[in-house]
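> pasting the structure only:
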């Protein structure tokens, strides 16, 4: 049975133009239930994480400034959300959802997070609508609990995983791979262990060719015990922030390739959804739903 971390929605004001990215977290499980891809038992609501799991990645000063809403205005603007205790709680539960998903994936091969993919969160600050780096937190949790030794993070969001790259820049036990839009945010990029910058307008053929030439060899070289997959759908041609011009079908083929590889190689994988900013919310939901459909097809 597919296990999916779902998150209660809190009502709080959002910057103009950012309705859809939040709305999708409510609509996506509704769609999966409606079409029968998932049943209610597939979903769970995470608990709050232990502070020690957050502090294994983020500095105490940064963590406390968010918990107490004392973060300075400039740092808050860089995150992009109007901060509230409800939002901080939601972000913490997202991180815990990824942790709990990892434990399930170790036994069943795969687990999903409706949200997550908060890869712009650094050790000591947040940006780009990311506060706590869920997959980095979960990676360190697995290592601390001796559930995994070597970890591979496969970040296929259109934006480089700059926070993840910074967090693990001196840590050979976690290999960071980011394949992202060359001309996209962040404009000053960090150095991942492997970065592939895809030119604007590349489309399905070039994008998938680069991925298929790279990932099998990378997995073979790194021999990871566990894989984190960030499956952002902002690579779509309809995405207002993406510019890579991939189709919904191409995005689905990407997911099928990555998850099929993990399944064939018997490597547990945790999947977080990442970005998606097409003006038509139906396209976002369809592309994200495909990730879950593919997971069900391959694993269950």
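Good, I have the coordinates. Quick caveat: nothing in here was measured; it's all calculated off a predicted structure.

> can we go C-alpha only for contacts and neighbour counts from here?
Fine.

> Look up how far residue 144 lies from the nearest residue to residue 173 once chain neighbours are set aside.
With Cα to Cα, 6 or more residues apart in numbering as the criterion, residue 173 has its nearest non-adjacent residue at 5.0 Å, and that residue is residue 150. For residue 150, the distance to residue 144 (Cα to Cα, to the nearest Å) stands at 12 Å.

> longest helix anywhere in this structure?
Determined from DSSP state H, the single longest helix within the chain is helix 85-108.

> Show me the strands in the stretch 151-300 of the chain, by range?
Secondary structure of the stretch 151-300 of the chain (DSSP state E, counting those that start in this stretch): strands at 151-155, 174-181, 194-198, 226-230, 269-272.

> centroid residue for this structure?
The chain has residue 117 as the residue nearest its centroid, 2.0 Å off, counting by Cα atoms, centre = their mean.

> Hmm, residue 136 and that one touching each other?
No. Taking contacts as Cα atoms under 8 Å, residue 117 lies outside contact range of residue 136: 9.5 Å.

> Name the residue in residue 150 and residue 144 with the higher neighbour count.
residue 150 (18 against 13; other Cα atoms under 10 Å).

> And stretch 292-300, what's buried?
For stretch 292-300, a neighbour-count test (16 or more other Cα atoms under 10 Å) marks 292-295 as buried.

> quick one, what contacts the residue nearest to residue 173?
Contacts for residue 150 (Cα atoms under 8 Å, 6 or more residues apart in numbering) come out as 173-175, 222-226.

> Please spell out the PyMOL selection for the buried subset of these.
To isolate the buried ones among the contacts of residue 150 in PyMOL, judged by 16+ other Cα under 10 Å, type:
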select buried, resi 173+174+175+224+225+226
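
> next up, a second structure to put side by side with the first:
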């Protein structure tokens, strides 16, 4: 199995910043130590053209050139820097590479630092600059269409188990029946204004393992009844 990483692009965050940026390198180091059979590969950056399958040209350009307005940087939660822009591209690139690997015959691959599900088409939010799952889904559909013209649209399911609802992903695919968005999340957690996914499962604070797993099993059964994907993108979050 291959896993892609971009943890060497470390953002110069202010002292006391609450985002635990060091966790990505620690995860890669632990994987290398405890699961040496996992092949770790450096992620390539997503191009402007790939990002534009989801994001607006104006927003892509603002991230690239460092012209994001202060209010936009505050909503993202990171100050702009060249490392911030490069890491955002490579976080998307890692998911793209993992999807290509999975669809190319491996069946399974991973991004160690994706899941940037709060990013909308025209803005970032909640420590998410570009939406890696959305860009990867759109790009895999485009590549599938070129390679298999007679087979129809690649159907993609995005299964999001982060404690926070995948609001950006839900909004991006709100009118797209070729992508099914499933979000299992804390009812009272961020974002406080949710976007409707194809299937939202809200859980109470203090939800235990048995209750969580029962809700997940029901949600996956509902997904299976309603949708037949050719690709599944799973967002683990750091929470389950």
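Ah, there it is. Source: prediction; values computed, not measured.

> Need the TM-score from the superposition.
Overall, the chain-to-chain superposition scores 0.92 on the TM-score scale (TM-score structural alignment, normalised by the length of the second structure); 231 aligned residues with a Cα RMSD of 1.5 Å.

> hmm, back to that, between the strands of the stretch 151-300 of the first structure, which one is nearest to residue 93 of the first structure?
strand 269-272 (13.2 Å; Cα to Cα).

> Give the aligned range of the closest one in the second structure.
Counting by TM-score structural alignment, strand 269-272 of the first structure falls onto no part of the second structure.

> ok, residue 97 of the first structure - contacts?
By Cα under 8 Å, 6+ apart, the residues touching residue 97 of the first structure are 5-6, 45-47, 113.

> Can you find the partner of it in the second structure?
Under TM-score structural alignment, residue 97 of the first structure pairs with residue 94 in the second structure.

> Pull the number of nearby residues for the closest residue to its match other than its chain neighbours.
Leaving aside its chain neighbours, residue 94 of the second structure sits nearest to residue 43 (4.8 Å; criterion: Cα to Cα, 6+ apart). Residue 43 of the second structure has 24 neighbours, counted by other Cα under 10 Å.

> Do I have it right that residue 43 of the second structure meets residue 88?
No. In this structure residue 43 of the second structure lies outside contact range of residue 88 using Cα under 8 Å: 11.0 Å.

> on that earlier part again, quick one, what contacts the residue nearest to residue 94 of the second structure?
4-6, 90-91, 93-94, 97.

> what does it align to in the first structure?
Mapped onto the first structure by TM-score structural alignment, residue 43 of the second structure lines up with residue 46.

> In terms of helices and strands, where is that match?
Per DSSP states H and E, residue 46 of the first structure falls between elements, in no helix or strand.

> quick one: the helices in the stretch 1-150 of the first structure?
Assigned by DSSP state H, counting those that start in this stretch, the stretch 1-150 of the first structure shows helices spanning 19-35, 51-55, 60-67, 73-79, 85-108, 134-144.

> neighbours around the equivalent of residue 60 of the first structure over in the second structure, how many?
Aligned by TM-score structural alignment, residue 60 of the first structure pairs with residue 57 of the second structure. Per other Cα under 10 Å, the neighbour tally for residue 57 of the second structure reads 15.

> Likewise for residue 197 of the second structure?
21.

> hang on, it packs against residue 175?
No. With contacts counted by Cα under 8 Å, residue 197 of the second structure stays clear of residue 175, the gap being 10.4 Å.

> overlap in contacts of the two?
Counting by Cα under 8 Å, 6+ apart, no residue touches both residue 197 of the second structure and residue 175.

> Tell me who's in contact with residue 180 of the second structure.
Contacts for residue 180 of the second structure (Cα under 8 Å, 6+ apart) come out as 155-158, 173, 198, 227.

> Go through these and give me the one with the most neighbours.
For the contacts of residue 180 of the second structure, neighbours tallied by other Cα under 10 Å; top is residue 156, 24 neighbours.

> Would you mind measuring the gap between the ends of stretch 117-124 of the second structure?
First-to-last residue span, stretch 117-124 of the second structure, Cα to Cα: 9 Å.

> Where does it end up in the first structure?
Against the first structure, stretch 117-124 of the second structure falls on residues 119-126 (TM-score structural alignment).

> For that stretch, which outside residues touch it?
If you take Cα under 8 Å, 6+ apart as the criterion, stretch 119-126 of the first structure is touched by 57-59, 61-62, 75, 78-79, 127-135, 161-164, 166-167.

> State the pair within the contacts of residue 180 of the second structure that is farthest apart.
Longest span within those, Cα to Cα: 173 and 227, 14.6 Å.

> tally of neighbours for residue 7 of the first structure?
21.

> Give the closest residue to it in space, chain neighbours not counted.
For residue 7 of the first structure, ignoring the flanking residues on the chain, the nearest one in space by Cα to Cα, 6+ apart is residue 45 at 5.8 Å.

> ok, so what distance separates the aligned residue in the second structure for the residue nearest to residue 173 of the first structure from residue 44 of the second structure?
Under the alignment (TM-score structural alignment), residue 150 of the first structure pairs with residue 155 in the second structure. The gap separating residue 155 of the second structure from residue 44 of the second structure is 25 Å, by Cα to Cα.
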